[in-house]
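K.L.:
take this sequence and fold it.
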Amino acid sequence: MVFGHAALGSLGNQFVFRRAPLALCVVAAFGPDWIDKPLKLLFGLPGHGIAHSLIGGALFLTLFALLCRRARLPASWPLVVALFWSLHLVCDVVRAPVLFWPFLGAFPTVDASTAEMAWRFYTVAPLSALAWCDIALTALAVSARLALAASWPPVVRPVLANRLTIGKERHFIDTKP
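P.N.:
I've put the predicted structure just below:
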């Protein structure tokens, strides 16, 4: 659910955590993957490993809260990250042996690479209900961001549109009459 995690971060930032930076929300929505995917690539561990377990999540979120406190970052950031971490686990439909590791035994092994699994997720016909949810969340997030852009004041809209243009010459529009 690659795009769905980013969509949840975007939607959460837009409608729930408006004071939290968008980057924090999107990065937090991928929370467990920032830990488990590199461990999979480097050491061959499962892609849903320690960070996708409740014990691992509690450990990493506690460490993050302590780092935020030490760095004097906003007190709400650990809550934001914990919410998105939890949503990530729900969206990944984490199985009980992973979620309750080590109480239900070892992590299940998966031979496929993360790229292969993502490819199958989006291309196997018919798409799973989870893939459709991912697509719907992404469409909702994109349409919400476009609606936000449409609500920019008329004076700001052309200037921002020009600054967001990639690969073309930028022409700044004089908005004064």
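K.L.:
CA only for contacts and neighbour counts going forward, please
P.N.:
Fine.
K.L.:
count of neighbours near Asp111?
P.N.:
Counted with other Cα atoms under 10 Å, residues neighbouring Asp111 total 9.
K.L.:
any idea how far it is from Met1?
P.N.:
Remark: distance between Asp111 and Met1 (Cα to Cα, to the nearest Å) = 18 Å.
K.L.:
now swap in Trp34 and tell me
P.N.:
Noted for Trp34: a distance of 14 Å to Met1, by Cα to Cα.
K.L.:
neighbour count winner among these two?
P.N.:
Met1 (20 against 13).
K.L.:
could you find the closest non-adjacent residue to that one?
P.N.:
Nearest in space to Met1, with sequence neighbours left out and distances taken as Cα to Cα, 6 or more residues apart in numbering, is Asp134 at 5.9 Å.
K.L.:
could you report the neighbour count for the one you found?
P.N.:
Under the criterion other Cα under 10 Å, the count of neighbours that Asp134 has is 22.
K.L.:
try Gly105
P.N.:
If we define neighbours as other Cα under 10 Å, then Gly105 has 10 of them.
K.L.:
all helices of the chain, in order?
P.N.:
Using DSSP state H, the helices assigned to the chain run over residues 2-15, 22-29, 31-43, 54-70, 77-91, 96-99, 114-123, 129-150, 156-164.
K.L.:
nearest to Gly105, out of those?
P.N.:
Smallest distance to Gly105 across those (Cα to Cα): 6.5 Å, for helix 96-99.
K.L.:
now do that closest one: everything it contacts.
P.N.:
48-50, 52-54, 103-108 (Cα atoms under 8 Å, 6 or more residues apart in numbering).
K.L.:
please generate a structure for the following sequence too, so the two can be compared:
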Amino acid sequence: MILGHAATAALGRRLTHAPWAALLLGAFAPDLMDKPLGLLGLTGSRAVGHTGVMLLAAGLVCLLLIRFHRLRPATALAFLGMWIVHLAGDLAAPRMLFWPLLGPLPQPSGEGIWAALRGYAFFYLRPDFTRAMFWLDAGCLLAAGLAWWPASRRKRV
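P.N.:
This is a model prediction of the structure:
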């Protein structure tokens, strides 16, 4: 849901006027952690970044940055809000969200980087998935466009 995460960041920008960097980083943070680890065969494609523990850790880092005047509270809320929206958009399983309380994370296949790349390709190119993901991403982009359009239209007049 690459375009979907970008679209939610665009909606977040429209609603909050938070910095793009905070919105995009929050929208992609779980995948920025998990996908490289998954490609290396260290974890599954959804692992530590998709857990509540990591969200809590990110929140604590934000609190420290706010405390030392390195981050505005509104920017931290936008970043953490996009992280939560990412988890909701990915429909993260309760076992993942509440790790380690509900059991261990899924184990990696251990087949190496080429097997992981083939797995991603199969996952994203399956006909049933492609159709569903297309409409999900298209819906997210349409919603972001509709939310953005009136504001951009008013600025030109």
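K.L.:
re earlier: how near is the residue nearest to Met1 of the first structure to Lys40 of the first structure?
P.N.:
From Asp134 of the first structure across to Lys40 of the first structure, the span is 23 Å (Cα to Cα).
K.L.:
same check, this time on Pro153 of the first structure
P.N.:
47 Å.
K.L.:
which one of these two is surrounded by more residues?
P.N.:
Remark: of Pro153 of the first structure and Lys40, Lys40 carries more neighbours, 17 against 9, as counted by other Cα under 10 Å.
K.L.:
aligned counterpart of that one in the second structure, please.
P.N.:
Aligning on TM-score structural alignment places Lys40 of the first structure opposite Gly38 in the second structure.
K.L.:
contacting residues around its match?
P.N.:
Gly38 of the second structure neighbours (Cα under 8 Å, 6+ apart): 44-46, 108, 116.
K.L.:
and those residues, which two are the farthest apart?
P.N.:
Farthest pair in the contacts of Gly38 of the second structure (Cα to Cα) is Arg46 and Ala116. Separation: 12.4 Å.
K.L.:
show me what Phe79 of the second structure aligns to in the first structure.
P.N.:
For Phe79 of the second structure, the residue aligned by TM-score structural alignment is Val81.
K.L.:
what sits against that match?
P.N.:
24-25, 28-29, 31, 61.
K.L.:
repeat the analysis, applying 7 Å as the threshold.
P.N.:
Residues counted as contacts of Val81 of the first structure (Cα atoms under 7 Å, 6 or more residues apart in numbering) are Ala28.
K.L.:
that one and Cys133 of the first structure: what is the separation?
P.N.:
For Val81 of the first structure, the distance to Cys133 of the first structure equals 22 Å [Cα to Cα].
K.L.:
residue in the second structure paired with Trp152 of the first structure?
P.N.:
When the second structure is aligned by TM-score structural alignment, the residue opposite Trp152 of the first structure is Lys155.
K.L.:
burial check on that match, number of neighbours?
P.N.:
Lys155 of the second structure, neighbours per other Cα under 10 Å, totals 7.
K.L.:
ok, Phe121 of the first structure next?
P.N.:
16.
K.L.:
can I assume it is in contact with Trp132?
P.N.:
No - with contact defined as Cα atoms under 7 Å, Phe121 of the first structure does not reach Trp132; the gap is 10.0 Å.
K.L.:
find residues that contact each of those two.
P.N.:
Counting by Cα under 7 Å, 6+ apart, nothing touches both Phe121 of the first structure and Trp132.
K.L.:
hmm, back to that, isn't the residue nearest to Met1 of the first structure up against His5?
P.N.:
No - the criterion here is Cα under 7 Å, and Asp134 of the first structure misses it with His5 at 8.1 Å.
K.L.:
need the nearest residue in space to the counterpart of Ala138 of the second structure in the first structure, chain neighbours excluded.
P.N.:
In the first structure, Ala138 of the second structure lines up with Ile135, judged by TM-score structural alignment. Nearest residue to Ile135 of the first structure, sequence neighbours excluded (Cα to Cα, 6+ apart): Gly4, at 7.0 Å.
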